[in-house]
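Trainee: Curious how this folds, go ahead:
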Amino acid sequence: MYYFQESLSYIKDSVVNYVDIDYSLWITWFLAPLIITFLLPGIIGLFLYLSAFILYIYKLHWNTIKRTLQTGDKWDTARKTVGALWDAHGWIWHDYEINGIENLPKDGPALLIYYHGAIPVDIYYFIVKVLFAKNRLVHTVADHFLFKVPGFSVLAECMRVIPGTVQTCSNLLKDGNILAISPGGVYEAQFSLHYNLMWKKRLGFAKVALDAKVPIIPMFTENLREAFRTVSFGRRLFLRLYALLKFPIAPIYGGFPVKMITHLGKPIPYDENLTPEQLQTKVSLAIEDLIKKHQRIPGNILYALLDRIPQFRKEKSKNT
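Mentor: Below you'll find the predicted structure:
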């Protein structure tokens, strides 16, 4: 006991005599923003796993819940429970809203084509907003690697997320559903700068729309890349690694509580005379028009935070 107390006394004296407390506080203050910006993206991952945990509990206890709720769709109540969590998160953290929700059909199919952010939190918020406002579930297409992530499968089953081939997507639309696709996918999420579309020659969504004979609704979320960003240094290295591994490598930072508004453009009607290449061009121009109209370029995190102030947004609208 005596030696233990002596050891504590020695450590205390060493800290007092040899460590500059003011310097330590300065280092903490200096590094805090860096630590926070790289840790906050982990909150989204934690939130996803929380959602998966709730859904696993719901799935395991489905028989009991079914007898209680007397409903035919085992995921309906769970979907809205998880949706309430995401809706609350979007409202509190990003003051999230949708502009142009009237462009979505009350019933019948539609294909949503959207710009992919570093972390597509906007599509999570959008799905639950539409679920509560229209009582319609937006099916989505996700990259194949996500289905190998532990916990994602139950989320995909509940929220109707699919890997997505041309035929499966077309069949979904022919059954009268709403489907959302980001042609840029993970590549656009990792390497897009200043909201530029990175679709390459991906024509799958255009072939789906033409085969299913459905309208396309362009979609873009304002300030999406001010909420989460990928690091700008080492871009060439990350591009090479992505080309080799087909897996997102570039580090993501952020989690900033910026104002986010999803803008839905006017539906682009089905036109049998258009080729997939022509339709891709038409849709990309529609999304680029939404970006030019609603997004400050280059993006600015401070201004995106100020967008949460209604008066600031009015001044921004006047300037644009």
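Trainee: CA only for contacts and neighbour counts going forward, please
Mentor: Will do.
Trainee: in this protein, which spans are helices?
Mentor: Ranges of helices in the chain, per DSSP state H, are 2-18, 21-60, 62-69, 76-94, 121-134, 152-159, 166-174, 185-191, 204-212, 224-227, 235-245, 276-294, 301-306, 310-319.
Trainee: out of those, nearest to residue 107?
Mentor: helix 121-134 (9.2 Å; C-alpha to C-alpha).
Trainee: Please work out the angle formed by the directions of that closest one and helix 76-94.
Mentor: 120 degrees (axes from the mean of the first three to the mean of the last three C-alpha atoms, to 10 degrees).
Trainee: What's the local residue count around residue 243?
Mentor: 12 (other C-alpha atoms under 10 Å).
Trainee: go on, residue 151?
Mentor: Around residue 151 there are 18 residues (other C-alpha under 10 Å).
Trainee: Next up, the contacts around it.
Mentor: Contact partners of residue 151, counting by C-alpha atoms under 8 Å, 6 or more residues apart in numbering, are 49, 52-53.
Trainee: make it 10 Å
Mentor: The contact partners of residue 151, taken as C-alpha atoms under 10 Å, 6 or more residues apart in numbering, are 48-53, 55-56.
Trainee: So which elements touch the longest strand along the chain?
Mentor: Using DSSP state E, we find that the single longest strand of the chain is strand 216-222. On a contact count with 3 or more C-alpha pairs under 10 Å, 6 or more residues apart in numbering; DSSP states H and E, strand 216-222 meets strand 97-99, strand 110-114, helix 121-134, strand 178-181, helix 204-212, strand 261-264, helix 276-294.
Trainee: picking that back up, select, out of the helices of the chain, the one closest to residue 142.
Mentor: Here helix 185-191 is closest among the helices of the chain (C-alpha to C-alpha), at 7.9 Å.
Trainee: buried ones in the closest one?
Mentor: Under the neighbour-count criterion of 16 or more other C-alpha atoms under 10 Å, helix 185-191 has 185-191 buried.
Trainee: what number of residues lie near the residue lying closest to residue 62 once chain neighbours are set aside?
Mentor: Sequence neighbours aside, residue 74 is the residue nearest to residue 62 in space, at 6.9 Å (criterion: C-alpha to C-alpha, 6 or more residues apart in numbering). Residues lying near residue 74 (other C-alpha under 10 Å) number 17.
Trainee: To check against the first, give me the structure of this:
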Amino acid sequence: PAMPAAGLAAALADLLLPDPGTLSYLSWLYYLYLPAITCLLLPYLVVLFLYFSLLWLQLWKWRHRLAESYQYSIWRGAIHTALGFWATFGRLWHGYEVSGLHRLPSNGPALLIVYHGVFPLDVYFLVARLVLETDRQPFIVADNFLWKVPGFALLLRVMNVTPGTVETCADALRQGRVVIIMPGGLREALFADPFYSIEWSRRTGFARVAISAGA
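Mentor: Below you'll find the predicted structure:
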């Protein structure tokens, strides 16, 4: 005999809609494992975004037939596109926001002292917001080992990343640049904690930069 319409609807509902108890259990599993999944995926996402940025810059270089010129005006379009991805990643994955960026001068020198976490994602996201919102490319001081990472040389040059010395940083400030320094460096990265405890030890180079530049 033909199944009544009401019975057919009930059968379809049972087939397509899981039991509420099952949904609750699946939700519980999701929230239970979400932190672990996030922690496992994050390093791979960071590496993926870094090499995506590198690939994009390399394609830009080939497309525009650039040699060894790394002026911001030449690379501006490529930089803004790559940093747009980083800004979106920071906002969606971490809810990252920058407060007080309007206080940065539209021109003239500025020295930003930044915390160095295990993954310095704060720096990536800060640079992205800074460049996109102020159209100023910062002078970024980073460790020498980054230049030994395969394929990173182009990315570092285009993004104006340098090992830096007190004098080169002071010169950048005198030229009216925005300089970003992470005094804690690798030590702070190794001993970082969720409370952003500062591990600068006796590293006072950033202060000598400010004094040398006449700040």
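Trainee: returning to what we had before: most neighbours per residue, which of the helices and strands packed on strand 216-222 of the first structure?
Mentor: Highest mean neighbour count among these (mean count of other C-alpha atoms under 10 Å): strand 110-114, with a mean of 26.
Trainee: according to the alignment, that one goes to what range in the second structure?
Mentor: When the second structure is aligned by TM-score structural alignment, the counterpart of strand 110-114 of the first structure is residues 110-114.
Trainee: List the residues that contact the spatially most central residue of the first structure.
Mentor: Residue closest to the mean C-alpha point of the first structure, counted by C-alpha atoms, centre = their mean, is residue 120 at 1.5 Å. Neighbouring residues of residue 120 of the first structure by C-alpha under 10 Å, 6+ apart: 182, 185-186, 189, 221, 224-225, 227-228.
Trainee: any chance of the residues you listed in a markdown table, with distance to residue 154 of the first structure too?
Mentor: Converted to a markdown table, the contacts of residue 120 of the first structure look like this (distance: C-alpha to C-alpha, whole Å):
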| residue | distance to residue 154 of the first structure |
| --- | --- |
| 182 | 21 |
| 185 | 21 |
| 186 | 21 |
| 189 | 23 |
| 221 | 26 |
| 224 | 26 |
| 225 | 28 |
| 227 | 26 |
| 228 | 25 |
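Trainee: Between those, which sits nearest residue 40 of the first structure?
Mentor: Using C-alpha to C-alpha, the contacts of residue 120 of the first structure come closest to residue 40 of the first structure at residue 228, 9.3 Å.
Trainee: Not counting its neighbours along the chain, what's nearest the closest one?
Mentor: Closest to residue 228 of the first structure by C-alpha to C-alpha, 6+ apart is residue 254, at 4.5 Å.
Trainee: Check the gap between that neighbour and residue 33 of the first structure for me.
Mentor: Separation of residue 254 of the first structure from residue 33 of the first structure (C-alpha to C-alpha, to the nearest Å) stands at 10 Å.
Trainee: before we move on, what about residue 202 of the first structure?
Mentor: From residue 202 of the first structure to residue 33 of the first structure the distance is 38 Å (C-alpha to C-alpha).
Trainee: swap in residue 114 of the first structure?
Mentor: 31 Å.
Trainee: Go through stretch 73-86 of the first structure and flag the buried ones.
Mentor: Buried residues in stretch 73-86 of the first structure (16+ other C-alpha under 10 Å): 74-75, 78-84, 86.
Trainee: okay if I get these as JSON lines plus distance to residue 208 of the first structure?
Mentor: As requested, the buried residues of stretch 73-86 of the first structure are exported to JSON lines (distance: C-alpha to C-alpha, whole Å):
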{"residue": "74", "distance to residue 208 of the first structure": "29"}
{"residue": "75", "distance to residue 208 of the first structure": "27"}
{"residue": "78", "distance to residue 208 of the first structure": "30"}
{"residue": "79", "distance to residue 208 of the first structure": "27"}
{"residue": "80", "distance to residue 208 of the first structure": "29"}
{"residue": "81", "distance to residue 208 of the first structure": "32"}
{"residue": "82", "distance to residue 208 of the first structure": "30"}
{"residue": "83", "distance to residue 208 of the first structure": "28"}
{"residue": "84", "distance to residue 208 of the first structure": "31"}
{"residue": "86", "distance to residue 208 of the first structure": "29"}
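Trainee: Specify which member of these is nearest to residue 195 of the first structure.
Mentor: Of the buried residues of stretch 73-86 of the first structure, the one sitting nearest to residue 195 of the first structure (C-alpha to C-alpha) turns out to be residue 86, at 24.5 Å.
Trainee: Fine by me, thanks again.
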